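J.: I need the structure of the sequence given here:
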Amino acid sequence: DPKQSFSDFSEHDRIFNFYGYQRFGSRRPVTHLVGKALVQRRFSDAITLMLSFTSEYDSEENTKIRKFMSDESNYSEALKILPHKMDLERTILQEMIQHGDPKLAFQKLPLSIRRLFVDAYSSFIFNLTVCKAFEYGEELFRPQDGDVCYDKNAKLGKYEMDPSQHLAIPMVGHSYFKKTRFDLHISKILQDEQVSPKDFFFKEMQEISAEGGFRTASILCTNFSIEKNTASFTLQRGSFATMVMREIMKPDDPLGAGF
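T.: Alright, predicted model coming up:
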């Protein structure tokens, strides 16, 4: 009974702190792919992905336009028919038509958008890390000796047997901290992805470099209650309410449910 399982949900303190679909593009999950191309300095591929990557969840109209833009010889015509909502694509097309330089075209995008691509790729690696660590059998809800943790004041430090501390997992960036039990998994992921932490520093575009850092392994969900099929809770900054709702509802179609 879905209603029964909804109202009986009690594992709000055992939800992994995944980045939600929104981070990668709910209906067109391309943000992290563009980020990976940038980290690997494949600027031309990054532009191609932005313009022509298609998804089964995108609209028929958008898919048709993106397929048309997959051919560079169509750029001028595509610019004439591009919907107003595709403002980033419009900027890219204009620059590519004028200069033909993918790096210059990318630099014309707003800084917040450029940073988002690289951050999304780092987020993708974090999600993979949590998955691999869980599959390996790592304890992810209770910190262990030698772990890095956040305390109740969101201060980062070593585990000190303090019950208010919460396990933190490294985020990959150019200042990636290797000395944790999660490096086993992160190093393998980076090898498979064919990237290294130093690649997240862009000498040619330092403003989009990603330093790295830490993120709690599980969501800190407080003030949790469910009443008449309405869930109420408080999350720490940076966590996704959609991840909590997915765990509560477990929808067959997460995108259709908005999660």
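
J.: from here on, just use CA atoms for contacts and neighbour counts.
T.: Noted.

J.: helices along the stretch 151-259 of the chain, start to end?
T.: Remark: helices assigned in the stretch 151-259 of the chain by DSSP state H, counting those that start in this stretch are 183-193, 241-249, 254-257.

J.: any idea which of those is most buried?
T.: Comparing the helices of the stretch 151-259 of the chain by mean neighbour count (mean count of other C-alpha atoms under 10 Å), helix 241-249 ranks first with a mean of 19.

J.: so which elements touch that one?
T.: Counting contacts by 3 or more C-alpha pairs under 8 Å, 6 or more residues apart in numbering; DSSP states H and E, helix 241-249 packs against helix 2-7.

J.: which other residues reach the helix it packs on?
T.: Residues outside helix 2-7 that contact it (C-alpha atoms under 8 Å, 6 or more residues apart in numbering): Ile226, Glu227, Lys228, Asn229, Ile248, Met249.

J.: with distance to Thr242 added, can I get those residues in JSON lines?
T.: Putting the contacts of helix 2-7 into JSON lines (distance: C-alpha to C-alpha, whole Å) gives the following:
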{"residue": "Ile226", "distance to Thr242": "15"}
{"residue": "Glu227", "distance to Thr242": "18"}
{"residue": "Lys228", "distance to Thr242": "19"}
{"residue": "Asn229", "distance to Thr242": "16"}
{"residue": "Ile248", "distance to Thr242": "10"}
{"residue": "Met249", "distance to Thr242": "10"}
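
J.: just name the closest of those to Gly157, please.
T.: Nearest to Gly157 among the contacts of helix 2-7: Ile248, at 31.5 Å, using C-alpha to C-alpha.

J.: now the other sequence, so there's something to compare against:
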Amino acid sequence: MIDKDLGLWYYLTDSPGISGRLRVLPEDFEVIENASRTYSDGPYLICSLTRKNWDQHRAIKAIATGLGISHQRIGFAGTKDKRAVTTQYISIYKCTREDIARLTIPGITLTALGTSQHPITLGDLESNTFAIRIRNSSGRDLNASLDEFRKRVSQGIPNYVGYQRFGVTRPVTHHIGFEILKGDFQEAVRVMIGKPGSHMEEHEQEGRACYFETEDAAHCLHLLPPRLSLERSVLHYLVSHPKDYLGAIRQLPRTLRSMYVSAVQSWIFNTTVSMRIRDGRDLFDPEIGDRLLWPDGRTDMITYATIHAARVQVKRGRCSLALALPGGSFTPGPGTDDQNIQSVLEQQGITPDMFETVSKVLDTTFAGSVRPVIMKTDLSYEIADTDPLIRFTLLPGQYATTVLRELMKGDPLHMI
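T.: From the prediction side, this is the model:
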């Protein structure tokens, strides 16, 4: 049911999967961000941030609070998993090594590396390297299953946007985004605070249910546990500014605000890839009307005159078959994928001008882009105490859970 709601309708492979559980311990899921860094005199302190079992947005807020600064002065290149051990780069505006040395937050280690003239921004990374242990896997011959999958993923699997973009226990991010796009900020806040999820502790469940039913910010603020600091910041704002729902949303970090709308784009991408698979259209062999993405970011629309050359270039790995992520600049072409995207937008009551409007409202940009249909990686593994330990590296915007979903074919709740 969760997969269906997130647009993840299919697997590409026919194997039964090895099942198992991820993140039994945070140490089972390690992520290291890879990026080339150069340093010079400048106002931005570049740090290595290692965190264990910390949500990224809450970690950034905790660091900002510890330093006595606004969280908006902290920049990062990508969002990493919570229940994991992650290492990434961040930049902090007008912060010193001495400030960092005095900061102590359990589960967080900050190491100052140097200064720069420029902050770190979203997308400013080269790749992420993963080392992931799968516990309680099944299957008669794990080595054979892993060898078969290693060959498959080196050729390519669907480049679905993974679970963490939407949530699994509360897969609501894209639903919030839909309401924001439609300009219904009251409903967006109601879903953000109140929509229920699974595996919630009693106080969280009670607090969310209270707001979903009553929208009484003051009362629900007393019910939500302190760890839900982002939700509580929205409620605090509504207590002092009743009915200013847009203002409440704007209290959230800009990266989080933009994530709601980008989750809509991600859902549309997943759904369109699934529609292509459903209709028996190849993910590796382009058709007339398909889009191509080149390494330099250039895109082309395949025509009758270019179809032969396009198939040669895709086969040689010089470009990728891609789908549009609709935004304010989206104009559907004649291809089947673009027509499917347009159909999905119409079914959801979304128009391209809504992306332009919300860009101004949220002070961010949703112009649209393109995303490759397939993802590839070189995967290695070892069996340690009957548990597979899998290592691979992915490009920015690709999800480890997408790789593992295709391999495990298990319960999504076992992958968070």
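
J.: just the TM-score for the two chains, thanks.
T.: Put the two chains on top of each other and the TM-score (TM-score structural alignment, normalised by the length of structure 1) is 0.89; 255 aligned residues with a C-alpha RMSD of 2.1 Å.

J.: on that earlier part again, reformat the helices of the stretch 151-259 of structure 1 as JSON lines; add distance to Val130 of structure 1.
T.: JSON lines is the format used below for these (distance: least, C-alpha to C-alpha, whole Å):
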{"stretch": "helix 183-193", "distance to Val130 of structure 1": "9"}
{"stretch": "helix 241-249", "distance to Val130 of structure 1": "14"}
{"stretch": "helix 254-257", "distance to Val130 of structure 1": "20"}
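
J.: and Ala367 of structure 2? What does it align with in structure 1?
T.: Alignment note (TM-score structural alignment): Ala367 of structure 2 maps to Glu211 of structure 1.

J.: mind checking how far that match is from Gly173 of structure 1?
T.: 4 Å (C-alpha to C-alpha, to the nearest Å).

J.: name the residues contacting each of these two.
T.: The overlap between the contact sets of Glu211 of structure 1 and Gly173 (C-alpha under 8 Å, 6+ apart) consists of Phe200, Phe201.

J.: more neighbours: these two, which one.
T.: Between Glu211 of structure 1 and Gly173, counted using other C-alpha atoms under 10 Å, the more crowded position is Gly173 (21 against 17).

J.: tell me the contacts of the most centrally placed residue in structure 2?
T.: The structure's structure 2 has its C-alpha centroid closest to Arg165; by C-alpha atoms, centre = their mean the separation is 3.4 Å. Contact analysis of Arg165 of structure 2 by C-alpha under 8 Å, 6+ apart lists Thr173, Ala263, Ser266.

J.: okay, and His174 of structure 2 sits in which element?
T.: Remark: His174 of structure 2 resides in helix 173-181, with elements defined by DSSP states H and E.

J.: what about the helix or strand just after that helix, how far off from structure 1?
T.: As assigned by DSSP H and E, the chain's next helix or strand after helix 173-181 of structure 2 is helix 185-194. Superposing on structure 1 and averaging over aligned pairs (mean C-alpha distance after the TM-score superposition for structure 1), helix 185-194 of structure 2 comes out at 0.6 Å.

J.: contact partners of helix 185-194 of structure 2?
T.: With C-alpha under 8 Å, 6+ apart as the criterion, helix 185-194 of structure 2 contacts 172-173, 175-177, 179-180, 207-213, 215, 231, 243, 245-246, 248-249.

J.: one step back: of the contacts of helix 2-7 of structure 1, closest to Ser187 of structure 1?
T.: Relative to Ser187 of structure 1, the closest of those is Ile248; by C-alpha to C-alpha it sits at 32.5 Å.

J.: tell me the counterpart of that closest one in structure 2.
T.: Counting by TM-score structural alignment, Ile248 of structure 1 corresponds to Leu407 in structure 2.

J.: return the distance of that match relative to Gly139 of structure 2.
T.: Relative to Gly139 of structure 2, Leu407 of structure 2 is positioned 12 Å away (criterion: C-alpha to C-alpha).

J.: try Leu45 of structure 2
T.: Counting by C-alpha to C-alpha, the gap between Leu45 of structure 2 and Gly139 of structure 2 amounts to 49 Å.

J.: more neighbours, those two?
T.: Between Leu45 of structure 2 and Gly139, Leu45 has the larger neighbour count (other C-alpha under 10 Å), namely 26 against 13.

J.: chain neighbours aside, what residue packs nearest to that one?
T.: In this structure, Leu45 of structure 2 finds its nearest non-sequential neighbour in Thr115, 4.5 Å apart by C-alpha to C-alpha, 6 or more residues apart in numbering.

J.: give me the element the one you found is part of.
T.: strand 108-116.

J.: what range in structure 1 does the helix or strand that that strand is followed by sit on?
T.: Once the chain leaves strand 108-116 of structure 2, the next helix or strand it forms, by DSSP H and E, is strand 127-133. Counting by TM-score structural alignment, strand 127-133 of structure 2 falls onto no part of structure 1.

J.: contacts for strand 127-133 of structure 2?
T.: 22-23, 28-35, 387-396, 400.

J.: so of those, which ones are in strands?
T.: Among those, DSSP state E puts 29-34, 387-394 in strands.

J.: the top helix by length along structure 2 vs structure 1, average offset?
T.: Counting by DSSP state H, the longest helix found in structure 2 is helix 254-278. Its aligned residues in structure 1 lie a mean 0.9 Å from helix 254-278 of structure 2 after superposition (mean C-alpha distance after the TM-score superposition for structure 1).

J.: please work out which residues of structure 1 line up with that helix.
T.: The alignment of helix 254-278 of structure 2 onto structure 1 (TM-score structural alignment) spans residues 111-135.

J.: so Ile90 of structure 2, which state does it fall into?
T.: Following DSSP: H, G, I helix; E, B strand; the rest coil, the label given to Ile90 of structure 2 is strand.

J.: how many other residues sit next to it?
T.: Ile90 of structure 2 has 23 neighbours, counted by other C-alpha under 10 Å.

J.: my guess is it contacts Ser48. True?
T.: Yes: counting by C-alpha atoms under 8 Å, Ile90 of structure 2 does reach Ser48; the two are 6.4 Å apart.

J.: aligned partner of Gly25 of structure 1 in structure 2?
T.: Under TM-score structural alignment, Gly25 of structure 1 pairs with Gly167 in structure 2.

J.: mind listing what the nearest residue to its match once chain neighbours are set aside touches?
T.: Distances taken as C-alpha to C-alpha, 6+ apart place Thr173 nearest to Gly167 of structure 2, at 7.0 Å, with adjacent residues excluded. Thr173 of structure 2 makes contact with Arg165, Phe166, Gly167, Met192, Met259, Tyr260, Ala263, according to C-alpha under 8 Å, 6+ apart.
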